[in-house]
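**Student:** A structural model of the following input is requested.
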Amino acid sequence: MMHDMDKYPGYWIRRIFRIMNVIYDKELSKYNLTSSQISVLFNIWNKDGITQKEIQEKLNLRAASVTGLVDTLCDKKFITRIQDVEDARVKRLYLTEKGTEAEKLSTDIIKGLESIISSGLTEDEKVIFVSWLKKAYNNFYSMDK
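**Tutor:** From the prediction side, this is the model:
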């Protein structure tokens, strides 16, 4: 049985993730967005015209989940669906002006969160902290493949 959970890195990573998400969602709600919707937008910011299937694969989500997020973003006028000119079965996702503006809003919120998480750390400590997190991620990533 595991006692003294606060001795385990995973415990703290999970707590940090949860509180960051709560704060991120609270800030995004001012703009009628959620962190899940931003995850979809992030992929479109990186590749305007991406397909829903590509987003599904990148986010490792079920098709129905991505469809719901995309529908909501279309309804809120952050993105638009346009039929592919070469394959009528494929719909591509494009940013609207509102969707483009959301990138700056999201980036500003993330910068604020990054400032909080690294508060009190030296530049060297930040580099070490990020390297540890990357190692932990890669440990899990290699197990998942």
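
**Student:** Only C-alpha atoms from now on, for both contacts and neighbour counts.
**Tutor:** Fine.

**Student:** The most centrally placed residue in the chain and residue 100, how far apart?
**Tutor:** By CA atoms, centre = their mean, the chain has its centre lying nearest to residue 39, at 3.6 Å. With distances taken as CA to CA, to the nearest Å, residue 39 is found 14 Å from residue 100.

**Student:** Equivalent analysis for residue 112, please.
**Tutor:** 20 Å.

**Student:** With residue 72 instead?
**Tutor:** From residue 72 to residue 100 the distance is 16 Å (CA to CA).

**Student:** need the helices for the protein, in chain order.
**Tutor:** 9-29, 35-46, 52-59, 63-75, 97-117, 123-144 (DSSP state H).

**Student:** Just name the most buried of the ones you listed.
**Tutor:** helix 35-46 (a mean of 18; mean count of other CA atoms under 10 Å).

**Student:** one more to line up against the first:
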Amino acid sequence: MDFCNIEGVYQSFIKVIKVHHQYLHIILEKLDLYPGQPPLLFTLYKNDGLSQREIADKLHIKPATITVMLTRMEKAGLITRRQDEEDQRISRVYLTQKGREMCEELKKVMADLNEKCFGNFTEDEREIFKKLLEKMAENIEKAKDK
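**Tutor:** Alright, predicted model coming up:
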């Protein structure tokens, strides 16, 4: 593969990631969110009351990073932390009403972004693209394990 060739598949892949990230950042900035916050919000939306450790495990993020994210989100009024009723050493995280409303807004934003990305793809093209990305991820996972 010629990595100096700007028209190569790898360069196209990187370009898509870059423009998607830039566009998503613009959208999230308008909502006063940071890029790592939507996955955390959606995790709590589905499983409210998780411990910080459980959130870190689900998102594959270090607990210290989760602590920083939660502090920022608590200040923004999106989440609240409460001690576990059975084990006072555990802090549980819950969405506030504002956090739930933000999740609803994010669902709309993500659906719109999805439509912008794939609006002119046929269903077959979407399915093929999904399979190719999954295959790519498998290839990388296999390489990591060697």
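
**Student:** Post the TM-score for the overlay when you can.
**Tutor:** Overlay of the two chains. TM-score (TM-score structural alignment, normalised by the length of structure 1): 0.88; 144 aligned residues with a CA RMSD of 1.8 Å.

**Student:** that older thread, using a markdown table, please lay out the helices of structure 1 together with distance to residue 83 of structure 1.
**Tutor:** Converted to a markdown table, these look like this (distance: least, CA to CA, whole Å):
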| stretch | distance to residue 83 of structure 1 |
| --- | --- |
| helix 9-29 | 29 |
| helix 35-46 | 16 |
| helix 52-59 | 12 |
| helix 63-75 | 14 |
| helix 97-117 | 19 |
| helix 123-144 | 34 |
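
**Student:** Between the ones you listed, which one is closest to residue 88 of structure 1.
**Tutor:** Each of the helices of structure 1 has some distance to residue 88 of structure 1 by CA to CA; the shortest is helix 52-59, at 13.9 Å.

**Student:** What is the closest one packed up against?
**Tutor:** helix 35-46, helix 63-75, strand 91-95 (3 or more CA pairs under 8 Å, 6 or more residues apart in numbering; DSSP states H and E).

**Student:** Need those in a markdown table (columns: distance to residue 26 of structure 1).
**Tutor:** As requested, the helices and strands packed on helix 52-59 of structure 1 are exported to a markdown table (distance: least, CA to CA, whole Å):
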| stretch | distance to residue 26 of structure 1 |
| --- | --- |
| helix 35-46 | 9 |
| helix 63-75 | 18 |
| strand 91-95 | 23 |
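
**Student:** so which of those comes closest to residue 107 of structure 1?
**Tutor:** So among those, helix 35-46 is nearest, using CA to CA, at 10.3 Å.

**Student:** how far apart are that closest one and its match in structure 2?
**Tutor:** Comparison of helix 35-46 of structure 1 with structure 2 after fitting gives an average deviation of 1.4 Å (mean CA distance after the TM-score superposition for structure 1).

**Student:** swap in stretch 98-114 of structure 1?
**Tutor:** Stretch 98-114 of structure 1 sits 1.0 Å off on average (mean CA distance after the TM-score superposition for structure 1).

**Student:** Identify the residue range in structure 1 corresponding to stretch 42-50 of structure 2.
**Tutor:** Using TM-score structural alignment, the residues of structure 1 aligned to stretch 42-50 of structure 2 are 42-50.

**Student:** end-to-end on that stretch?
**Tutor:** 11 Å.

**Student:** Residues in contact with it: which ones?
**Tutor:** 55, 92, 93, 94, 95, 100, 103 (CA atoms under 8 Å, 6 or more residues apart in numbering).

**Student:** Show me what residue 27 of structure 1 aligns to in structure 2.
**Tutor:** Match for residue 27 of structure 1 (TM-score structural alignment): residue 27.

**Student:** Just give the closest residue to its match, not the sequence neighbours.
**Tutor:** residue 109 (7.8 Å; CA to CA, 6 or more residues apart in numbering).

**Student:** got it, and residue 81 of structure 2?
**Tutor:** residue 93 (4.6 Å).

**Student:** With residue 8 of structure 2 instead?
**Tutor:** residue 2 (7.3 Å).

**Student:** roughly how far apart are the one you found and residue 16 of structure 2?
**Tutor:** Taken as CA to CA, the span from residue 2 of structure 2 to residue 16 of structure 2 is 19 Å.

**Student:** Let me know the distance separating the alignment partner in structure 2 of residue 140 of structure 1 from residue 35 of structure 2.
**Tutor:** Using TM-score structural alignment, the equivalent of residue 140 of structure 1 in structure 2 is residue 140. Taking CA to CA as the criterion, residue 140 of structure 2 is separated from residue 35 of structure 2 by 24 Å.

**Student:** Kind regards, and thank you for your time.
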